[in-house]
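K.L.:
Sequence first, then the predicted structure, then my questions.
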Amino acid sequence: MTSLSPVPVSVASRRRGSRQLAGTGALLRLALRRDRVMVPLWVLLIGGTTASATNTLGQIYDTPAERAGVVTSMAANSSLRSLYGPVFNDSLGALVTWRYVAFMAAFAALMSLLLVVRHTREEEETGRQEMLSAAMVGRRAPLTASLLVALIANTGIALLVVLGLAGEGMGGALALGLGIGGVGMVFATLAAVAAQLTETARLAKGLTAAGLGLAWVLKAAGDAASDDASHPLTWLSPIGWAENLRAFGGERWWVLLLFAGAVAVLTGLAYVLTGRRDIGMSFMPARPGPAEGRIATAAGLAWRLQRGSLLGWGIGFLVAGVMFGGITEGVADLVGDNEQTKAMLARLGGQSGITDSFLAAMISMLGMIAAVYVVQSVLRLNGEETSQRGEPVLAGAVGRVRWAAGHLLIAFGGAALLMLLAGAGLALGYGERAGAILGGCLVLIPAIWLIGSVAVLVYGLLPRAAVLGWVYAGLCLGLGWLGAAFDLPKRALDVSPFEHLPRLPGNAMEWTPFLTLLALSALATAAGLAGLRRRDLQTG
């Protein structure tokens, strides 16, 4: 009788590890196929914007004296430092880092958390992960594939930054690219942990976004207190780590160890957590509802589903308004006699003086971000439909228009509320001209609503192409942010509804475009609801 020798422990451990990662390659290919549009758009937006910044800032600060003036102004202006961060050098590459590193790192973090939650908790919430796990898919394969997607996207951003800024110095370009990508990976792994802790994708995104907001606040407070990013609060923020890499300002390569350590710890924690729970379960399960229902209407259900998102957006807009209002006084000192900067502010905010132009430009930027909220809120309808949660509601005495109206009321009403909060924050931070600032915020509502109405129209007529609502919103954001910098022709800028509204404060009110955009928004929404009434659910 032949005896069987025991398998060595190390070999058995390797086999268990390989089984837990089985199917990772297939899941990675599937994820990249699903994100074949979204990932390249994010990479081009973040990496391409940063890489092309040398042309923009080179035109604005085209002499050594003007660049040196920026360094001097930022050292003396704590309110502007809280927004942009410190300047470590008067080279063009250092100015690009100063202006873009914090914002692009935040966008990379946002991209990463959306990607990871999309391919982990969202897959479990819809039931697709359970179906995949019935095949040869290891327990940790979905998490690994999602982190690899985030790694590929952040690597693409870093490569674009390096290629675009290599002419200013390869070391600085590499540090800037790795800093932005490093922040993205920190929040990718943080999202991976949140996806294990929570039961819904919405809550996982909310928790990670709250972490991003906290990182920004810590960075802003630290930068306001110190002109060289050395304050302890700055070091508590991953965005502050990207600043402290000091791209184009005497690179500190050892700061990369902070990114590597945070990613390693959070990844290990996510792997431990995913191995200790069942698919679809979480460590923070939802509490059971009351014995008797408290939601009596479709609008009440929509409010219950979207109130957390609106609260988070509202807090963000109020805080952003206070920050922008607080730095308004220092804008004139920063701009000085720089004609290029004055011309750019005029294109963004109108010909009404530096202060009014800056306020109008900030209001316009907040309005474009509010358009992101309204599209997200409108397309929650599509999520409810595709996840089959809308069908039980419609099986009762609830019509499709009434069901959709609850979500649309929160989408459009919430967007108006966000602009009111932004105006209140700006007025509070600036300390004067509250009426003019609130008027400037409210006048943008028709443009925001029209972008949301396009999303309603696409969802109602072509639900499988609902992503086109995001495409149009992204196009409007790109035109608004980059159009003035690249001096695009008016015909191209007119694609965005924001271009047709007056820029307040400082300019005269024009009622014709205001009312026209309101009418177009109403027509597009009505057409979308008519399409929703006539088409089949799920099949489109």
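P.N.:
On my side now, so go ahead. These numbers come from a predicted model, not from an experiment. Numbers count the residues shown, from 1 in each chain.

K.L.:
from here on, contacts and neighbour counts on C-alpha atoms
P.N.:
Will do.

K.L.:
Any idea how many residues pack against Leu359?
P.N.:
Neighbours of Leu359 under the rule other CA atoms under 10 Å: 26.

K.L.:
Was I right to think it contacts Thr328?
P.N.:
Yes: contact criterion CA atoms under 8 Å: Leu359 and Thr328 qualify, at 7.2 Å.

K.L.:
all strands of the chain, in order?
P.N.:
In the chain, no segments count as strands under DSSP state E.

K.L.:
What is the lengthiest helix in it packed up against?
P.N.:
Using DSSP state H, we find that the single longest helix of the chain is helix 298-335. Packing contacts for helix 298-335, counted by 3 or more CA pairs under 8 Å, 6 or more residues apart in numbering; DSSP states H and E, involve helix 64-76, helix 78-84, helix 201-225, helix 354-378, helix 400-430.

K.L.:
alright, now check it against this:
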Amino acid sequence: MKRYFQGTAAIMTLSMRQNRVFTLAWLLLPGLWVAINTLSSLVLFPTQEALAEMGVTLIDPLTVAIHGPLLDVSVAGFVTWRTKVFLVLASGIFSMIYVVRHTRLAEEQGKRELLEANVTGSLAALAAALLNMLLINAAAALLALLGMTALGLGFTGSLAHCLGFLAAASALGLMAGLVAQFFVGASAARGTSFGCLGLLFALHILWNVSGGNHPAAYLNPLEWPLLIRPFAGERFSVLLISLTIMILPAALSLWMTHKRDVGAGLIPQREGRAFAKPGFCSLPALAWRTQKGLFLSWLIFYAVFSFALGCASYLMVSAVSSAETLAELIARLGGVDRAFMSLMLYIVSMLISVYVLMSAGILRREETAKGELLLSLPVRRSRFAFGHLVYIFGGSAALALVSGLCAGLGAMIGTGDQSALVRLFFEMAGKIPAIWAFGGISMLLFGALPRWMSGLSYGLMVLFVLLEILWEQQSVSDAVYALSPFSWVTPLKVAQPPSVLVLLCALSALLAVSGIALFERRDAAMH
């Protein structure tokens, strides 16, 4: 057995030396996020009375749908309640990207074959990736624990909070390691991992809406930080269940790696056609071939998810109607079910923005893989880029419109409101300018800074989400929040005039055209 793991420590050291900026952000983000929330909470709630008053305001089903119930009305309880979902999602996404990058992507690029030319075991690469992921998550949790303790939040509750998001994020990383064994391509493994995370998050919302008292919640890593109950009678026994669940994907992924060939997946790769289809003779056809997997998978998922969301909207009526603190918001948005659907579609639009960044990333990968070959032919760079712009902008618009249509259909069936179909369709259409802003930003980075395109675009996405959360906590002003494209389509503010949305679309188009112009002037396939 030992020979299968030969060289694991050396590969761990080698992997740690790579992607240092990525790893540093992963390490520091949880601690910084907890510290920011703690300091802002101490400023916003100087007395227990102010905190208790805010606690009553926050205990409403619309917020509980995302964060779960507030277990302890104190600064420590508020901080853990407010940060746990973000910490799990952020650390979990970091974990999934890291594991897929150092397993399936390394095989796809031939790095694992190069490593195994030395004295290394067949399981060493996967074991090194999983162990590094666990170590980085543990270090991030330790830094967050030290920060919470230093700010006076209490050691036991802080320990429970940090162990909760550590276990959840690690479980998501182990799940990605298991998913990576099924596919030949890293993009398929990464997309499926994100799809599983989206499904878990959807179940998280539905369980919170329905009360959250279901034994199956223990199987969802996103529920563990709440089930462990930090600062509310900690239940560390939940970690035993978490550990048991985490062992299963780790053991399965190691067993599958041992059974399959290097570079192969458990799902056999489909053989290509001997001759291309007659229509496969243009750049748009090539763009469709490379973009269709991502587009169709997201389209199917959000159609089903939005329909289920609309059908479940009736559950919110009795729950939210008694929340006096939401009276103004509910009245402005047109009723309980309308308020719930407006906020949910707003969250869906933020998630669709991730699709825009992933679609733009495919354009960048196509440039590095096939750019020199294609551009050696009589092909203009603008035509090469425009083929993918159809999916960056048109694909994201289609996702938004289908989500609005399916949510409206579900709400019409669930609540009997015949106007829901048209209303939610046009409401989701109003979110498209904010989604397109990310397309413009990513295209500008593609033309100007291709090496940093992925990191900067996702970094800006995270920054805008942070601004959203800080604005909701009243920690930043409206002027600062206006830097985020989401601020112009949020249902929590008065609706903007159509001219503002048209201006946002024009700005997105200008950024995209500028990016293509810069692409035509720079070196092709610049790494």
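P.N.:
Thanks, I have the structure now. Note that the coordinates shown come from a computational prediction; the quantities given were computed from them, not determined experimentally.

K.L.:
So after superposing, what's the score?
P.N.:
Once the chains are laid over each other, their TM-score by TM-score structural alignment, normalised by the length of the second structure reads 0.83; 509 aligned residues with a CA RMSD of 3.7 Å.

K.L.:
From Ile228 of the second structure, how far off is Met133 of the second structure?
P.N.:
22 Å (CA to CA, to the nearest Å).

K.L.:
Show me which of those two is the more surrounded one.
P.N.:
Comparing Met133 of the second structure with Ile228 by other CA under 10 Å, the one with more neighbours is Met133, at 25 against 21.

K.L.:
Leaving out the residues flanking it, which one is nearest to the aligned residue in the first structure for that one?
P.N.:
Aligned by TM-score structural alignment, Met133 of the second structure pairs with Ala150 of the first structure. Excluding the flanking residues, the one nearest Ala150 of the first structure by CA to CA, 6 or more residues apart in numbering is Ser112, at 5.5 Å.

K.L.:
The one you found corresponds to which position in the second structure?
P.N.:
Checking TM-score structural alignment: Ser112 of the first structure goes with Ser95.

K.L.:
Run through the residues that contact its match.
P.N.:
Residues in contact with Ser95 of the second structure (CA atoms under 8 Å, 6 or more residues apart in numbering) are Met133, Asn137, Ala169, Ser170, Leu172, Gly173.

K.L.:
Among the residues you listed, which one has the most neighbours?
P.N.:
When neighbours are counted by other CA under 10 Å, Gly173 leads those with 31 neighbours.

K.L.:
That one reaches Val99, doesn't it?
P.N.:
Yes: with contact defined as CA under 8 Å, Gly173 of the second structure counts as touching Val99 (6.4 Å).

K.L.:
okay, and the common contacts of the two?
P.N.:
What both Gly173 of the second structure and Val99 touch, as defined by CA under 8 Å, 6+ apart, is the set Leu130, Met133.

K.L.:
can you count the residues close to the equivalent of Gly387 of the second structure over in the first structure?
P.N.:
Aligned by TM-score structural alignment, Gly387 of the second structure pairs with Gly406 of the first structure. The local packing of Gly406 of the first structure (other CA under 10 Å) involves 18 other residues.

K.L.:
Tell me how many other residues crowd the residue nearest to Gly406 of the first structure when sequence neighbours are not counted.
P.N.:
Distances taken as CA to CA, 6+ apart put Ala299 closest to Gly406 of the first structure, at 3.9 Å, once the chain neighbours are dropped. Counted with other CA under 10 Å, the neighbours of Ala299 of the first structure add up to 19.

K.L.:
can you tell me which residues contact Val462 of the second structure?
P.N.:
Applying CA under 8 Å, 6+ apart, no residues contact Val462 of the second structure.

K.L.:
picking up where we left off before, show me what the residue nearest to Gly406 of the first structure lines up with in the second structure.
P.N.:
Checking TM-score structural alignment: Ala299 of the first structure goes with Pro284.

K.L.:
what's near enough to touch the nearest residue to Val422 of the second structure once chain neighbours are set aside?
P.N.:
Distances taken as CA to CA, 6+ apart place Gly408 nearest to Val422 of the second structure, at 6.9 Å, with adjacent residues excluded. Contacts for Gly408 of the second structure (CA under 8 Å, 6+ apart) come out as Phe307, Gly310, Ala420, Leu421, Val422, Arg423, Leu424, Phe425.

K.L.:
Then Met316 of the second structure?
P.N.:
Contacts of Met316 of the second structure by CA under 8 Å, 6+ apart are Pro61, Val209, Val336, Asp337, Phe340.

K.L.:
Any figure for the gap between the first one and Ala517 of the second structure?
P.N.:
Just to be clear, that refers to Pro61 of the second structure. Per CA to CA, Pro61 of the second structure is found 48 Å from Ala517 of the second structure.

K.L.:
Give the residue from the two that has the larger number of neighbours.
P.N.:
It is Pro61, of Pro61 of the second structure and Ala517, that has more neighbours when counted by other CA under 10 Å, with 24 against 16.

K.L.:
how about the more buried one, what does it touch?
P.N.:
Going by CA under 8 Å, 6+ apart, Pro61 of the second structure touches Val209, Met316, Ala319, Val320.

K.L.:
hmm, 7 Å instead?
P.N.:
Applying CA atoms under 7 Å, 6 or more residues apart in numbering, one finds that Pro61 of the second structure lies in contact with Val209, Ala319, Val320.

K.L.:
Ok, Gly58 of the first structure next?
P.N.:
Leu92 are the contacts of Gly58 of the first structure under CA under 7 Å, 6+ apart.

K.L.:
go on, the one 10 residues further on?
P.N.:
When contacts are counted by CA under 7 Å, 6+ apart, Ala68 of the first structure touches Asp90.

K.L.:
Tell me which residue of the first structure lines up with Trp298 of the second structure.
P.N.:
By TM-score structural alignment, Trp298 of the second structure lines up with Trp313.

K.L.:
distance of its match from Gly206 of the first structure?
P.N.:
To Gly206 of the first structure, Trp313 of the first structure is 10 Å away according to CA to CA.

K.L.:
same deal with Ala291 of the first structure?
P.N.:
For Ala291 of the first structure, the distance to Gly206 of the first structure (CA to CA) stands at 28 Å.

K.L.:
The two: who's more crowded?
P.N.:
For Ala291 of the first structure versus Gly206, neighbours defined as other CA under 10 Å are more numerous around Gly206 (18 against 6).

K.L.:
which position in the second structure aligns with that one?
P.N.:
By TM-score structural alignment, Gly206 of the first structure lines up with Gly191 in the second structure.
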